[in-house]
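# This is a predicted model, with the sequence first.
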Amino acid sequence: MENLGMGFEIIAGAVVKLECNNTKKTMIQTATTDRNGKFLIEAHKNVSTYGAHKCKVFLFSAPHGLKRSNIHGGIKGATLRSEAHDLLGNPKYHLYTVLDLAFEPICPH
């Protein structure tokens, strides 16, 4: 974990889940954050730019005994934000992001 000040740290090894309900079956994919706290999920080809609004990213798990928080929708589902059309000059690729998600320490009772 890298300390960012004000009690915030980047977390490597956290698991996030992309869930889309715009196909006949719910599509779920997971990814693990890298040392920069970033993740990349390549959605199934059935997820179109027209149906991306039915997709959300959820916090799934974290190392170090942390619990999920709902900051920016980490528990209820973070909304995808469109960032780039025609990624890498290819019209079939579209980049979406979510706001920063956060975990919090588990408070002892």
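Noted; the coordinates are in hand.

# Please make it C-alpha for all contacts and neighbour counts, starting now.
Fine.

# In contact with residue 18, which residues?
Residues in contact with residue 18, defined by CA atoms under 8 Å, 6 or more residues apart in numbering, are 27-30, 41, 55-58.

# Just the closest of the residues you listed to residue 66, please.
residue 58 (14.9 Å; CA to CA).

# which SSE is the closest one in?
Per DSSP states H and E, residue 58 falls inside strand 55-61.

# buried ones in that strand?
Of the residues in strand 55-61, 55-61 count as buried by neighbour count, 16 or more other CA atoms under 10 Å.

# Output the contacting helices and strands for the next helix or strand after it.
As assigned by DSSP H and E, the chain's next helix or strand after strand 55-61 is strand 66-68. Counting contacts by 3 or more CA pairs under 8 Å, 6 or more residues apart in numbering; DSSP states H and E, strand 66-68 packs against strand 55-61, strand 103-105.

# Next up, a structure to set beside the first:
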Amino acid sequence: MDDMALIHALAGQLTRAAQENDWNQLRKVDRAVAQLLSALTLSEVTAEKRAALDQLRQVHQSVYAVCKQRSEALKQKMQQHQRQRSGLQAYALFSLQEDV
């Protein structure tokens, strides 16, 4: 696969992995992007390739923002669960004391 096809394929894979909440695939694609960028530092980057890389960068930034947003939502859910758990534990302790 040539560089242009690979760049476009990686952009599509990033988008699909984020849409499907496939975090393992997202991590693999992110590594593939890093490898591609490392390999491209050794080669000549044409204007066409630079435009494709810019598009890939935009997709990557968009996916990163989605991941950050979902991470924050998960953090809030976990904090809410912890608060509810603490309340339930206190209630259970109070109920046990009444039985005594």
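Nice, thanks for sending it over. Since the model is a prediction, treat every value here as computed from it, not as a measurement.

# TM-score for these two?
After superposition, the two chains reach a TM-score (TM-score structural alignment, normalised by the length of the second structure) of 0.24; 40 aligned residues with a CA RMSD of 3.9 Å.

# before we move on, back to that, for the helices and strands packed on strand 66-68 of the first structure, which one sits closest to residue 83 of the first structure?
Residue 83 of the first structure sits nearest to strand 55-61 of all these, at 15.0 Å, using CA to CA.

# Is residue 97 of the second structure within a helix or a strand, and which one?
helix 47-99.

# re earlier: now do the strand holding residue 58 of the first structure: which elements does it pack against?
strand 15-20, strand 66-68, strand 78-79.

# Toward the C-terminus, what is the element adjacent to the first one?
Proceeding N to C from strand 15-20 of the first structure, the next assigned helix or strand is strand 27-32, under DSSP H and E.

# And that next one, what does it pack against?
Using 3+ CA pairs under 8 Å, 6+ apart: strand 27-32 of the first structure touches strand 15-20.

# make it 10 Å
strand 15-20, strand 55-61 (3 or more CA pairs under 10 Å, 6 or more residues apart in numbering; DSSP states H and E).

# Output those strands as TSV; include the columns distance to residue 8 of the first structure.
Shown next, in TSV, are those (distance: least, CA to CA, whole Å):
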stretch	distance to residue 8 of the first structure
strand 15-20	18
strand 55-61	16
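
# quick one, which of these is nearest to residue 94 of the first structure?
strand 55-61 (13.8 Å).

# The closest one to strand 27-32, inter-axis angle?
50 degrees (axes from the mean of the first three to the mean of the last three CA atoms, to 10 degrees).

# if we can go back for a sec, and the buried residues of strand 55-61 of the first structure, which is closest to residue 2 of the first structure?
Taking these together and measuring to residue 2 of the first structure by CA to CA, the closest member is residue 61, at 17.9 Å.

# How about the closest one: what's its closest non-neighbour residue?
residue 15 (5.1 Å; CA to CA, 6 or more residues apart in numbering).

# Test my guess that the one you found contacts residue 59.
Yes: Residue 15 of the first structure is in contact with residue 59 according to CA atoms under 10 Å; the separation is 6.6 Å.
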